[in-house]
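Engineer: Whatever this is, show me its structure:
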Amino acid sequence: MRYSLMKKALIGRPLKTRELGEQKLSKLKALAILSSDALSSVAYGPEQVLIVLSTIGLVAFWYSIPIGVGVLVLLTALILSYRQIIHAYPRGGGAYIVSRSNLGENAGLIAGGSLLVDYILTVAVSVSAGTDALTSAFPELHQHNVIIACLLVVLITILNLRGVTESASVLAYPVYLFVVALLILSAVGLWKITTGQVPADLHPTIGTAVPGISLFLLLRAFSSGCSALTGVEAVSNAVPNFKEPAAKNAANTLVMMGVILAILFSGIMFLAYWFGIVPKAEETVVSQIASAVFGRNFMYYFIQGATALILVLAANTGFSAFPLLAVNLATDKYIPRMFLIRGDRLGYSNGIVTLGIMSIILIVAFSGQTEQLIPLYAVGVFIPFTLSQSGMIVKWVNEKPSGWAYKLSVNLVGALISLTVVIIFFTTKFTQVWPVLIFLPIIIWMFHRIKNHYEATGEQLRIKPGEEALQFKGNVVIVPVAGITKVVENSLNYAQLVGDTVIAVYVAFDRESEKQMEEKWKKWKPNIRLVTLQSQYRSLMRPLSRFIDLAAEKANGNDRTLTVLIPQFITKKRWQDILHNQSSLRLRVYLLYQKNVIVTTVPYRFKK
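Structural biologist: Predicted structure coming up:
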């Protein structure tokens, strides 16, 4: 009862299945809940470019402008490509469905596995980055980064368990607040630049010769900037969450997200270059820009607060997309079917809780250091990007619908650029992204093992025409007893109802206790056979398991079933359970995996 009340207080009253339609998202709410990851990456994407360029020096920072232009070109290609995916596959699933339908099973599993891991990284990176933004404004909290990040994940998990529309309603305000904050920052910064309030000597001139610069380093900086594009695919995965017409609303939301992302990314990248911002471990680039533009006043803290909020709540993109992707994989029998179950608030709560737990493990394992996770996070996105675009190319070539040549060219450009980024990642950041070569094959192997199990299970459970079921002539019931008690008496009475042969089994540790039990039994239950077993090594399980194995073999040879009926008393208080029933639990676990043995428990409930 207490658990039920606490659960209701945290996530709200259960919703009826017919209320599912009310959980669909409008475009404005969907933009908030699904674009928070992509928009929040503006807070660390430009910074990642500058971190790489800073290895050469401030003079190399002018390269951030052409690198930023390259990122915007890639963003445009991805938005156009995923817009086509949404219309082609309106049931959602994104890269997984596209790759599996057009490139084959393993390609789909690579895309699906990459995205599952990536959504876990989304939560870990976003919350860690949000915590960094918070501790940039309040340095005294820096030592508590991991604890703060874990508590924030728990908070977001609870928020998502309350339902899609409720979480969207809460998240809409911080997302739009962040957009307004960065638009104000960009506008005021540009106004100060155009009015000459910012010295022109803070940054190197575009085209300045840079000693020591190399193509390798520039490609590495570009791949780092591509981390700003993570989350672009989330809308295509979540099409079923949109109000009707779902595909049209999802496509429009995707375009809105792309436009806002392009404006914010361009603004921050340009201001960082013009103000000569140098990345610092203890302060983010956005924090430095806000400080340079406004000083440490109300506007600075407003921008830092909005940034911290969006970075933390960007994790919600993962919480929105991960459960839906898990549903597609579970439908195809690649992951446990528990991910298909809707919770009290009609969300896929098992997926939400799993994502929250895995994200916390990742944050603790990496001590909240986002820069260690971002390259792995980004490459995990661009592998599905490449596969989904390639899948669409195959689709257009095979189907040749109206206007297919244009559609093909859009996806071809997207595929080539995404593939190039993947190659750049593995070439320039191999030491940071090599784990993907380990965990992806393991995940795919697990997918296949799970599906093989489900198929084997279905084959064994399927009723086939003409196949006769086994017919049994009787039921032998074995009741393990520890003494003469009301619990045992209750169990024996039930055993006589369900079995035509009842055998009580007692394990004695010495001859004297064996003799005493036999004498008491003759007086108490002379009509029920008692078998006593001696255990020289004081083990209950070994003699019992041997006896049950022999009995099962004999019973099945005579076309009879064998049931082991385990007496168990139920305590009034839950905490008292740990003081009792350990032997019965071990016996039950052992017997559940034995062939040709039926296991049942007869409870006896205490009143005090």
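Engineer: Every contact and neighbour count from this point should use C-alpha atoms.
Structural biologist: Fine.
Engineer: I'd like the next helix or strand past the helix or strand where residue 301 lies.
Structural biologist: Assigned by DSSP states H and E, residue 301 belongs to helix 298-313. Downstream of helix 298-313, the next assigned helix or strand under DSSP H and E is helix 315-331.
Engineer: next up, for comparison:
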Amino acid sequence: MFSVKNLIIGKPLENSSLAHEKLTKIKALAVYSSDALSSVAYATEEILWVLAPIGAFALSYALPVSGVIVLLLATLIMSYRKTIFAYPSGGGAYIVAKDNLGQHAGLIAGASLVIDYILTVSVSIASGVAAITSAFPSLLPHTVALCLFFVLFLMVVNLRGIKEAATVFTLPTYIFIFSLLTLIGVGVYKHFMGLPISPAPVNPVLGSTPQNYITLWILAKAFSSGCTALTGVEAISNGVPNFKEPRSRNAAITLVAMGIIIVFLFGGTTFLAQILHVTPNADETVISQIARVLTGRGWFYYLLQASTAAILILAANTSYNDFPLVFSLIAKDGYLPRQFSARGDKLVFSNGIVTLSILAALLLFIFGGDTHNLLPLYAIGVFLSFTLSQVGMVVHWRKIKEVGWKTNIMVNGFGATLSGIVLLILATEKFMNGAWIVIVLIPLLVLAFLKIHKHYVEIAKELSVDGQVCEHPEHIKVIVPVATFTRVVVNTIEYATSISSDVTAVHIVLDEEKSEKLKSRWGERYPHIPLVTLPSPYRAFLSPLLQYLEGVEKTIQPHELIMVLIPEFITHKWWQYFLHNQTGWVLKSVLFFNKNYVIASVPYHISERQKKIVPQ
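Structural biologist: Here you go, the predicted structure:
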């Protein structure tokens, strides 16, 4: 079993290896920027989906809308750059909101991030598969299967460790940046040099009635749709602890580099879509259309499509780095199961990685791997966490009032205002298209956090030894269920007599003939230990035994204890275990939740008969 596990995710790492798992700026850009960079592949398309139905005139507004989004991006980059230095321990919006706005605000930010990361995996993989099916339409019927395959792939790679995952994802990320910049360069060169370019064919999605005006609400919808380009901007501030030292400086440099690259890629893609009159198509992505028009379906086209698919799929990896980290921070504060705060064999938060994979796979299956069905749910959580983080930083600067605090307040205040406006637009415009699901889920998730925390607080009080005196039982009454007279039973009885002089064997009569043989042999071997036989006319094992135990329970004194010892044998091969009935396991499961019993198994190992057995 362990050899298979080691083959899949590698050998365990020692705690001292954690320092060597830190990321350089080059690798960190690939790991933490893939989500934000990948948004370029569909952000322009989402703007066009809003504008195209209005008519060809409306498409001219795509570039100005993109300009406003770039302004918001610059503001967020500056804001999160300050967050990185103020909170080098990472955690992003959750930590900032919790420290400055209170625990409930932190939980709202944490819930928003959790939902956003799950959607990031789903949307990124769905978009990546869409790029693949655009190049190879014959794969369209297998969309969901491809999506689930890539979820499994990302889960396994991330379970192998941070550094190993970064190594795998670095090359595809830089190939995407290079190929898309090259495409933009070719398009800009041909346009300004006056070289002939065949415009993209007119798509039926264009409005049939020409219009020469556009409403502010349509522009707001296009803006909110294009703001998907900003998803993932917070990822670097969340993952600061995974950078090599000096981690804050390296993270800040990586954040600025990411912002510059996004500006060129997003702005360039929108510019090309406008000059080439590209409109969205359900069967082919905008980037695919631009590349086909500018370069044809040659090797470069397939390189771009492959790298686009890769970056879209690998964009999910940003969530695989940040989701487990945020989950671990919430778990450490007692608002999620403690298991999420522990690192696994490869020094990653394995439980968080597996949980993220399962939830994302469910979303992809439910929504059929369709990007447009998933996108209305997207970005609400992002901008809610953006807003809370920026408001939290405003409070932070007001509290510490260090040099330049007034300027910092202006930057973060402006970021909070813009993020809040986008959040309101998104919530209003996409509410009926599915955003209501996220709006409902966030408070439900916060309530779940609070419920878990309340449980942990109550358990801590119950288990506290302060002022408590633990009473030692004066007498132990041992009960041993017996089915047949075997070495397994003898082994259990010998152990029972070593811990108590009050031992009773209980036998359920399912077969009269076998029961008589058991009583005969029992009298020869253990005449001093009573054997209670209980009739079972309906051949039930549990009911008569439980009734007997309830009767014994009524007779015990306050300082007496009932111990049920269950004889069990362990087979030589693991698969042989399933060839035998699981009566012992069933009995333990039933009695486990009764506070008046102590339940223990006394295993007898078939392959090691001479080995001394102790209870487990």
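Engineer: Just give the TM-score of the two.
Structural biologist: Once the chains are overlaid, their TM-score stands at 0.95 when taken by TM-score structural alignment, normalised by the length of the first structure; 601 aligned residues with a Cα RMSD of 2.0 Å.
Engineer: how far apart are the helix holding residue 301 of the first structure and its match in the second structure?
Structural biologist: Aligned to the second structure and superposed, helix 298-313 of the first structure gives a mean residue distance of 0.8 Å (mean Cα distance after the TM-score superposition for the first structure).
Engineer: How much space separates residue 534 of the second structure from residue 541 of the second structure?
Structural biologist: 10 Å (Cα to Cα, to the nearest Å).
Engineer: roughly how far apart are the most centrally placed residue in the second structure and residue 56 of the second structure?
Structural biologist: What sits nearest the mean C-alpha location of the second structure, by Cα atoms, centre = their mean, is residue 356, with 2.2 Å. Distance of residue 356 of the second structure to residue 56 of the second structure, given as Cα to Cα: 41 Å.
Engineer: State which strand of the second structure is the longest.
Structural biologist: Looking across the second structure with DSSP state E, the single longest strand is strand 560-570.
Engineer: Just give me the mean distance for that one relative to the first structure.
Structural biologist: Looks like 1.3 Å for strand 560-570 of the second structure (mean Cα distance after the TM-score superposition for the first structure).
Engineer: which parts of that strand are buried?
Structural biologist: 560-569 (16 or more other Cα atoms under 10 Å).
Engineer: What mean distance separates the very next helix or strand once past it from the matching residues in the first structure?
Structural biologist: Downstream of strand 560-570 of the second structure, the first helix or strand assigned by DSSP H and E is helix 583-591. Per the superposition on the first structure, helix 583-591 of the second structure and its aligned residues are separated by 1.3 Å on average (mean Cα distance after the TM-score superposition for the first structure).
Engineer: and the longest helix for the first structure?
Structural biologist: helix 105-137 (DSSP state H).
Engineer: buried residues in that helix?
Structural biologist: 107-137.
Engineer: Now do the helix or strand hosting residue 153 of the second structure and helix 299-332, the angle between them.
Structural biologist: According to DSSP H and E, residue 153 of the second structure maps onto helix 143-159. Counting by axes from the mean of the first three to the mean of the last three Cα atoms, to 10 degrees, helix 143-159 of the second structure lies at 60 degrees to helix 299-332.
Engineer: For helix 143-159 of the second structure, buried residues please.
Structural biologist: Buried-residue list, helix 143-159 of the second structure, by 16+ other Cα under 10 Å: 143-144, 146-148, 150-151, 154-159.
Engineer: likewise stretch 328-342 of the second structure?
Structural biologist: Those would be 328-332, 334-337, 339-342, for stretch 328-342 of the second structure by 16+ other Cα under 10 Å.
Engineer: now swap in stretch 291-310 of the first structure and tell me
Structural biologist: Result for stretch 291-310 of the first structure [16+ other Cα under 10 Å]: buried residues 291-294, 299-301, 303-310.
Engineer: report the angle between the axes of the host helix or strand of residue 488 of the second structure and strand 560-570?
Structural biologist: Secondary structure from DSSP H and E places residue 488 of the second structure in helix 487-499. With the same axes, to 10 degrees defining the directions, helix 487-499 of the second structure sits at 150 degrees from strand 560-570.
Engineer: What lies in contact with helix 487-499 of the second structure?
Structural biologist: 478, 480, 482, 503, 565-569, 602-604 (Cα atoms under 8 Å, 6 or more residues apart in numbering).
Engineer: Apply 6 Å and report the result again.
Structural biologist: 567, 602, 604 (Cα atoms under 6 Å, 6 or more residues apart in numbering).
Engineer: can you tell me what part of the first structure that helix aligns to?
Structural biologist: Mapped onto the first structure using TM-score structural alignment, helix 487-499 of the second structure covers residues 486-498.
Engineer: ok, average deviation of that stretch from the second structure?
Structural biologist: So stretch 486-498 of the first structure averages 1.4 Å relative to the second structure (mean Cα distance after the TM-score superposition for the first structure).
Engineer: follow-up on the earlier one: which residue numbers in the first structure go with the longest strand of the second structure?
Structural biologist: Mapping strand 560-570 of the second structure onto the first structure (TM-score structural alignment) gives residues 560-570.
Engineer: Next: stretch 120-133 of the second structure.
Structural biologist: Residues 122-135 of the first structure are where stretch 120-133 of the second structure lands when matched by TM-score structural alignment.
Engineer: Tell me the spacing between residue 144 of the first structure and residue 367 of the first structure.
Structural biologist: 10 Å.
Engineer: Which one's more surrounded, those two?
Structural biologist: residue 367 (15 against 12; other Cα atoms under 10 Å).
Engineer: For my notes, confirm that one occurs in a helix.
Structural biologist: No: assessed with DSSP: H, G, I helix; E, B strand; the rest coil, residue 367 of the first structure is coil; it does not lie in a helix.
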